[in-house]
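1. sequence and predicted model, in that order:
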Amino acid sequence: MRQFEELCEGCIATVVSRTTPVDACRLSLVSNTFRSAAESDAVWNQFLPSDSQFMDSIISNSPSLANVPSKKSLYLALSDRPIIIDNGLKSFQLDRKSGKICYMLAARSLSIAWVDDERYWKWIPMHNSRFSQVAKLHIVCWFDIHGMISMRDLSPNTQYAAYLVFKLINASGFRNPDSPVEISVGVEGGHRSTKTVYLDPNVEDRSHSGEVGLRQPSVRNDGWLEIEIGEFFNSGLEDEEVQMNVKETNDYTSKMGLFVEGIEVRPK
């Protein structure tokens, strides 16, 4: 380590920039020389998305970011909270540990069967949602929610997972253990991974003894529920569309009380 410290600060910065944000923070504790190198703009610029036009568009959606004192400060700001973009239809954020790109597609950007008929769905504001409106299920017998995102918008060479982000408030029709919800994810025109889950965390799973029970949602740090829809790998070699689907079309029991914030895509 002493021989490594004898390198010039620029060389150390080059090496550190080939690691990860977590490693850079750890290496900054080694010595003053390492700290200066590990906190330099040269290092943290490597952890930010490389498309300058894209970064300019992100900063334009949050003017306070234009005044951050360093690239590290910009990175931390982008990983600390989501930035609303695309006229409120999407949020952007960096994964704090890896610097990989994360998106949430707002409910307004999803294709939801009958969403424009107020007999079935309504658009309402919710105080703890990052978006101005969420979709509230008034009453339907079955539902179908579909989202799509382009691989080119995501970090290459990265394993991703998609999650439905929702709430159940005074809900009914989701506790039938014999009628789980079907979820799937896959590249458009290619293989789709399909499985079944329960949206209600309180449903009693009736899986046969010895079998793995169906997946149920977990509570997020922001208070919403999420359920994993599926995984996919972005090789970065082709411009493909990833399709994500959540539906229940077999049980014609009336369903209500589902609030959809969106579908989040983040590194697995």
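-> It's in.
2. okay, CA-based contacts and neighbour counts for the rest of this
-> Fine.
3. off-centre distance for stretch 74-89?
-> Here stretch 74-89 is found 12 Å from its chain centre; the criterion is CA atoms, centre = their mean, to the nearest Å.
4. that one: end-to-end distance?
-> End-to-end distance of stretch 74-89 (CA to CA, to the nearest Å): 23 Å.
5. over to stretch 127-144?
-> Terminal residues of stretch 127-144 lie 25 Å apart, using CA to CA.
6. residues touching it, excluding its own?
-> With contact meaning CA atoms under 8 Å, 6 or more residues apart in numbering, stretch 127-144 is reached by 82, 84, 88-89, 106-108, 112-113, 115, 118-126, 222, 245-262.
7. which ones among those lie within strands?
-> Counting by DSSP state E, the contacts of stretch 127-144 place 84, 106, 112, 121-124, 245-248, 256-262 in strands.
8. which of those are buried?
-> With burial judged by 16 or more other CA atoms under 10 Å, the buried subset of the ones in strands among the contacts of stretch 127-144 is 84, 106, 112, 121-123, 245-248, 256-262.
9. which residues does residue 258 contact?
-> Shown in contact with residue 258 (CA under 8 Å, 6+ apart): 136-138, 166-169, 171.
10. tell me the one of those residues nearest residue 75?
-> When those are compared for distance to residue 75 (CA to CA), residue 166 wins out at 27.8 Å.
11. distance of that closest one relative to residue 191?
-> From residue 166 over to residue 191 the distance is 26 Å, taken as CA to CA.
12. of all the residues in stretch 2-16, which ones are buried?
-> Of all the residues in stretch 2-16, those buried under the rule 16+ other CA under 10 Å are 9, 12-13, 16.
13. ok, and what's touching it?
-> Contacts to stretch 2-16, defined as CA under 8 Å, 6+ apart, come from residues 23-24, 27, 33-34, 36-38, 40, 42-43.
14. tell me how many other residues surround residue 78.
-> For residue 78, the neighbour count with other CA atoms under 10 Å is 23.
15. does it count as helix, strand or coil?
-> The local conformation at residue 78, judged by DSSP: H, G, I helix; E, B strand; the rest coil, is helix.
16. hmm, it is touching residue 93, no?
-> Yes. Assessed by CA atoms under 8 Å, residue 78 is found in contact with residue 93 at 5.6 Å.
17. what is the host helix or strand of residue 36 packed up against?
-> Remark: residue 36 resides in helix 32-38, with elements defined by DSSP states H and E. Helices and strands touching helix 32-38, by 3 or more CA pairs under 8 Å, 6 or more residues apart in numbering; DSSP states H and E, are helix 9-16, helix 21-27.
18. try this one side by side with the last:
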Amino acid sequence: MSQEKISSPHWTAHTSDHEINEQNNEICISAKALNIIWGNDNRYWQWTSLPHNEINFSVGAELLQVNWIEVTGKLDFSRFKSTGEHEIVYLLKFKVDAFGWHSSPIKFKVMTSDGKETVHAEILEHYRKVSDNWHEIRGGKFMVPSGHHGAVHFGMYETESEWWKGSMILGGVKIRPTKAP
């Protein structure tokens, strides 16, 4: 009897250096460096090539359809060049046939190692109406401490409704200072 590795239906972040790039005092984290529930099941999500002239990432996660969105990430403060307030921005594109974004708000959460947490919810329908454009959707703010100890945990969620959503591409996440250095 052979023992085969059982594959999880969930995508686990690949946090190798080529997936996290620092440019213009921003930390850019590709979709492959994030955890995506159902992201390893091609009935719900697929990896798609992205044109280099559109976005800093070569591969994005295309949401085909789900009724449970949970995309999370973590970044150690030691990766940051500067201290102070930073923001997380999700890079999303909605395809022409995108659906389900009009009734269920997406929650964006940010939590730091010291237990400080911010949560806000947003209906993404107005972004969907401008299809095939990349949108920078704010995911929240947090403080990087002077000692650079700890980490920031972040995520986008819609786990409370049974409303199906689809035809959205997640390019990745940018983390940047809220004020120029």
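-> That came through, no problem. Since this is a predicted model, take the numbers as computed values, not measurements.
19. give me the TM-score for these two chains.
-> Overall, the chain-to-chain superposition scores 0.80 on the TM-score scale (TM-score structural alignment, normalised by the length of the second structure); 159 aligned residues with a CA RMSD of 2.2 Å.
20. please identify which pair of the buried residues of stretch 2-16 of the first structure lies farthest apart.
-> Greatest spatial distance among those (CA to CA): 9 and 16, at 10.4 Å.
21. longest strand anywhere in the second structure?
-> Per DSSP E, the second structure has its longest strand at strand 84-99.
22. tell me the buried residues in that one?
-> Under the neighbour-count criterion of 16+ other CA under 10 Å, strand 84-99 of the second structure has 86-95, 98-99 buried.
23. from the chain's centroid, how far away is that strand?
-> Centroid displacement of strand 84-99 of the second structure relative to its chain, using CA atoms, centre = their mean, is 8 Å.
24. one step back: now list the buried members of the contacts of stretch 2-16 of the first structure.
-> Buried members of the contacts of stretch 2-16 of the first structure, scored by 16+ other CA under 10 Å, are 24, 27, 33-34, 37-38, 40, 42-43.
25. list the residues that contact residue 123 of the second structure.
-> Counted by CA under 8 Å, 6+ apart, residue 123 of the second structure has contacts 101-106.
26. now with 6 Å, please.
-> Listed by CA atoms under 6 Å, 6 or more residues apart in numbering, the contact partners of residue 123 of the second structure are residue 105.
27. the first structure: which residue goes with that one?
-> Counting by TM-score structural alignment, residue 123 of the second structure corresponds to residue 198 in the first structure.
28. same check, this time on residue 154 of the second structure
-> Using TM-score structural alignment, residue 154 of the second structure pairs with residue 244 in the first structure.
29. re the thing from before, what range does the helix holding residue 36 of the first structure cover in the second structure?
-> Going by TM-score structural alignment, helix 32-38 of the first structure sits over no part of the second structure.
30. from the chain's centroid, how far away is that helix?
-> Relative to its chain's centre, helix 32-38 of the first structure lies at 32 Å (CA atoms, centre = their mean).
31. ok, back up a step: show me which pair in the contacts of residue 258 of the first structure is furthest apart.
-> Maximum pairwise distance in the contacts of residue 258 of the first structure, criterion CA to CA, is 14.3 Å, between 138 and 166.
32. can you add distance to residue 148 of the first structure and give the helices and strands packed on helix 32-38 of the first structure back as TSV?
-> Formatted as TSV, these follow (distance: least, CA to CA, whole Å):
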stretch	distance to residue 148 of the first structure
helix 9-16	35
helix 21-27	29
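33. closest to residue 186 of the first structure out of those helices?
-> helix 21-27 (29.8 Å).
34. ok, residue 176 of the second structure - contacts?
-> Counting by CA under 6 Å, 6+ apart, residue 176 of the second structure has contacts 26, 86-87.
35. of these, which is the nearest to residue 80 of the second structure?
-> Minimum distance to residue 80 of the second structure across these is 8.9 Å, recorded for residue 26 (CA to CA).
36. what residues are up against that closest one?
-> 175-176.
37. tell me the counterpart of it in the first structure.
-> Aligned counterpart of residue 26 of the second structure in the first structure: residue 102 (TM-score structural alignment).
38. show me the contacts for the residue opposite residue 94 of the second structure in the first structure once aligned.
-> Using TM-score structural alignment as the criterion, residue 94 of the second structure maps onto residue 168 of the first structure. Residues in contact with residue 168 of the first structure (CA under 6 Å, 6+ apart) are 257-258.
39. burial count for residue 127 of the first structure?
-> For residue 127 of the first structure, the count of nearby residues is 8 (other CA under 10 Å).
40. same question, the one 5 residues further on
-> Neighbours of residue 132 of the first structure under the rule other CA under 10 Å: 17.
41. one more: residue 54 of the first structure?
-> Other residues close to residue 54 of the first structure by other CA under 10 Å number 12.
42. using the three-state scheme, assign it.
-> Recorded secondary structure, residue 54 of the first structure: helix (three-state DSSP).
43. in the first structure, what residues pair with whichever helix or strand comes after the longest strand of the second structure?
-> Later in the chain than strand 84-99 of the second structure, the nearest helix or strand by DSSP H and E is strand 106-112. Against the first structure, the aligned range for strand 106-112 of the second structure is residues 181-187 (TM-score structural alignment).
44. mean deviation, that stretch versus the second structure?
-> Superposed on the second structure, stretch 181-187 of the first structure shows a mean distance of 0.8 Å to its aligned residues (mean CA distance after the TM-score superposition for the first structure).
45. in stretch 18-33 of the second structure, what's buried?
-> Neighbour counts over stretch 18-33 of the second structure (16+ other CA under 10 Å) mark 19-20, 22, 26-33 as buried.
46. quick one: that stretch to chain centroid distance?
-> For stretch 18-33 of the second structure - counting by CA atoms, centre = their mean - the centre lies 11 Å from the chain centre.
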